[in-house]
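> The sequence isn't on hand, but the structure is:
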């Protein structure tokens, strides 16, 4: 039972925000591409597959992150008790877990078309090298955005079996969404990161963080308006845009306080709700 508890802690199953932030872009891309005048069985089937894939790959990513960051995690108050950092789980066992999780993720991936399978396999280097970026650049959040929102492209290709301008524009906007929310998240560890020599957008923009995050979220919103225009969305799409815009700027930006780690975590977690709002927005634009 103790090993099960350690495994749950290792893959952050008690913290679903990680895999939900991986899942929402998949759902956005899928919904954007799907023809809702046809049978909905495939839509819900793919939605379930993307959710399971997000859980599995996020879990594997957490383990790889903890393996690579073991020595750094020991020096950070928030992460020092993680199973690998505290030597409760060995590196060998952790690698075995990664292989098992990736195997089940592959079984899920094989349900998609060949083009989507190839694209997904091509993203693996991104997924497993992201944790190294904070050693070399102040932009690890940008690499996370490229990785975490890749599912938006896959959601599109799962239906269309090709890449178009539409999902690429949306993907770029979503990258800036992640750049914004993960910069907020990074303020929890900024003091420890500066001491041990790690880099982040939180450190780079610590003196004007709110302006930087505002710009990131603005780019996401602009991309949503462009997408709405390109798919000839109805008026309801633009009316419903009030909801994600209000959440981003009236709640997240307005409440952001870089000196308050608890508030930063709360705002970061609220992006799960933002993901749902954008999902509803796309849905409304497609079917009403």
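That came through fine. Everything numeric in this text was worked out from a predicted model, so none of it was measured.

> Please count neighbours and contacts with C-alpha atoms only from this point.
OK.

> how many neighbours does residue 89 have?
For residue 89, the neighbour count with other C-alpha atoms under 10 Å is 16.

> The residue nearest to it when sequence neighbours are not counted in helix, strand or coil?
Closest residue to residue 89 apart from its sequence neighbours, by C-alpha to C-alpha, 6 or more residues apart in numbering: residue 83 at 5.5 Å. Using DSSP: H, G, I helix; E, B strand; the rest coil, the structure places residue 83 in coil.

> In contact with residue 83, which residues?
6, 9-10, 89 (C-alpha atoms under 8 Å, 6 or more residues apart in numbering).

> On the C-terminal side of the helix or strand that residue 143 is a member of, identify the next helix or strand.
According to DSSP states H and E, residue 143 maps onto helix 140-148. Remark: after helix 140-148, the chain's next helix or strand is helix 150-160, criterion DSSP H and E.

> Take this one as well and set it beside the first:
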């Protein structure tokens, strides 16, 4: 008999392992509710764009609702994306020590069950998306094409992190789509800055599996950069700060937003200094800390939006 309570190797001691009903645990693990960091990282560009767009329009009346909807949508759609990733990667996951205990390779969930769960999550995400205007709905649906191809990129390119950046940064466009029913230059520059950030932090994440990935033929920027990862991070993190700064300049933000960006930049610099590439546990902790970096920037943008709305 398959043990539904058996834990995923790199995720222990969380609420799913200790409090969730046993029947639900494989599904919650499929959607990574035992490790919500990815949902937070998907959410950050959504919140940045929502706050920045509200500051530009001078209207924060609907910002709280937008923030809540983006929160729900990010967690549900990241879960759907992870489920799709686990379906497509089930054979590869079985060959990697860190991932072989995931629900599908461990036999806790069948592919058919995982696909049904994927559809359910996608429907919940759609229910959230239809709360916005038609343009935002179409923009949100367009992101699914990138999500669908991402799991296959690690098989064909050394730069799968770029495709992840395209998907995980899509929220940088959504705030403007929801507020203005269009995507302009500011949104695109913010999107580009977020992509650079994602490439950086996911390179750190990929260093956890670098040895296994090399053995089974999986490509990543962690393997591409190797010992030159820190200089590469300086480039991508630096580019992220510059591009986001350009977006803020174009949006004519006030001092709270600049303080938020400075705190964000300082956090990224701290990550590079702290990082030890051969220490998988430290790579994981540094990767996780990007949620805090994103929240620092969001806090500055939020205060800026409120101040500008009350001018």
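In hand now; what should we look at? Everything quoted here is computed from the prediction, not taken from an experiment.

> Could you export the contacts of residue 83 of structure 1 as CSV, including secondary structure and distance to residue 198 of structure 1?
Below are the contacts of residue 83 of structure 1 laid out as CSV (DSSP: H, G, I helix; E, B strand; the rest coil; distance: C-alpha to C-alpha, whole Å):
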residue, secondary structure, distance to residue 198 of structure 1
6, helix, 27
9, helix, 24
10, helix, 22
89, coil, 24
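
> JSON lines please, covering the residues you listed and showing distance to residue 146 of structure 1.
As requested, the contacts of residue 83 of structure 1 are exported to JSON lines (distance: C-alpha to C-alpha, whole Å):
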{"residue": "6", "distance to residue 146 of structure 1": "30"}
{"residue": "9", "distance to residue 146 of structure 1": "26"}
{"residue": "10", "distance to residue 146 of structure 1": "24"}
{"residue": "89", "distance to residue 146 of structure 1": "30"}
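
> and the two most separated of the residues you listed?
9 and 89 (10.7 Å; C-alpha to C-alpha).

> which residues sit against stretch 47-63 of structure 2?
Contacts of stretch 47-63 of structure 2 (C-alpha under 8 Å, 6+ apart): 66-67, 70, 171-176, 179-180, 187, 190, 248, 251-253, 297-298, 301-302, 304-306, 308-310.

> Let's see that with 7 Å instead.
Stretch 47-63 of structure 2 has contacts (C-alpha atoms under 7 Å, 6 or more residues apart in numbering) with 67, 172-176, 179, 251, 298, 301-302, 304-306, 308-309.

> ok, so of the residues you listed, who is nearest residue 275 of structure 2?
For the contacts of stretch 47-63 of structure 2, the nearest to residue 275 of structure 2 is residue 298 (24.0 Å; C-alpha to C-alpha).

> returning to that earlier point: what lines up with the residue nearest to residue 89 of structure 1 in structure 2?
Superposed on structure 2 with TM-score structural alignment, residue 83 of structure 1 falls opposite residue 103.

> I'd like the distance from residue 153 of structure 1 to residue 242 of structure 1, if you could.
Between residue 153 of structure 1 and residue 242 of structure 1 the computed distance is 25 Å (C-alpha to C-alpha, to the nearest Å).

> wait, residue 218 of structure 1
Distance, residue 218 of structure 1 to residue 242 of structure 1, using C-alpha to C-alpha: 13 Å.

> Then residue 58 of structure 1?
Applying C-alpha to C-alpha to residue 58 of structure 1 and residue 242 of structure 1 gives a distance of 30 Å.

> out of those two, which sits in the busier spot?
More crowded of residue 58 of structure 1 and residue 242, by other C-alpha under 10 Å: residue 58, with 25 against 12.

> what sits against that one?
Under the criterion of C-alpha under 7 Å, 6+ apart, the neighbours of residue 58 of structure 1 are 18-19.

> what helix or strand does it sit in?
Residue 58 of structure 1 belongs to helix 41-68, assigned by DSSP H and E.

> Tell me which helix or strand the aligned residue in structure 2 for residue 30 of structure 1 sits in.
Counting by TM-score structural alignment, residue 30 of structure 1 corresponds to residue 50 in structure 2. Per DSSP H and E, residue 50 of structure 2 falls inside helix 37-57.

> buried ones in that helix?
For helix 37-57 of structure 2, a neighbour-count test (16 or more other C-alpha atoms under 10 Å) marks 37-56 as buried.

> helix/strand/coil for the aligned partner of residue 14 of structure 1 in structure 2?
Counting by TM-score structural alignment, residue 14 of structure 1 lines up with residue 34 in structure 2. Residue 34 of structure 2 falls in the coil class when you classify it by three-state DSSP.

> Count the residues that sit near residue 34 of structure 2.
Applying other C-alpha under 10 Å, we find 19 other residues in the vicinity of residue 34 of structure 2.

> Also residue 41 of structure 1?
Residue 41 of structure 1 - counted by other C-alpha under 10 Å - has 9 other residues nearby.

> same question, residue 225 of structure 2
15.

> Then the one 10 residues further on?
Residue 235 of structure 2 sits with 13 neighbouring residues when counted by other C-alpha under 10 Å.

> now the one 3 residues further on
Around residue 238 of structure 2 there are 19 other residues, counting by other C-alpha under 10 Å.

> what do we get in structure 1 for it?
With TM-score structural alignment as the criterion, residue 238 of structure 2 matches residue 218.

> ok, now which ones touch the aligned partner of residue 284 of structure 2 in structure 1?
For residue 284 of structure 2, the aligned position in structure 1 is residue 265, judged by TM-score structural alignment. Contact partners of residue 265 of structure 1, counting by C-alpha under 7 Å, 6+ apart, are residue 185.

> same deal with residue 294 of structure 2?
Neighbours of residue 294 of structure 2 in contact, by C-alpha under 7 Å, 6+ apart: 44, 264.

> what's the mean gap between the helix or strand that contains residue 282 of structure 2 and the aligned bit of structure 1?
For residue 282 of structure 2, the host element (DSSP H and E) is helix 280-288. Comparison of helix 280-288 of structure 2 with structure 1 after fitting gives an average deviation of 0.4 Å (mean C-alpha distance after the TM-score superposition for structure 1).

> Just checking, which helix or strand succeeds that helix along the chain?
helix 290-309.

> List the buried residues in stretch 108-120 of structure 1.
Buried-residue list, stretch 108-120 of structure 1, by 16+ other C-alpha under 10 Å: 108-109, 112, 116-117, 120.
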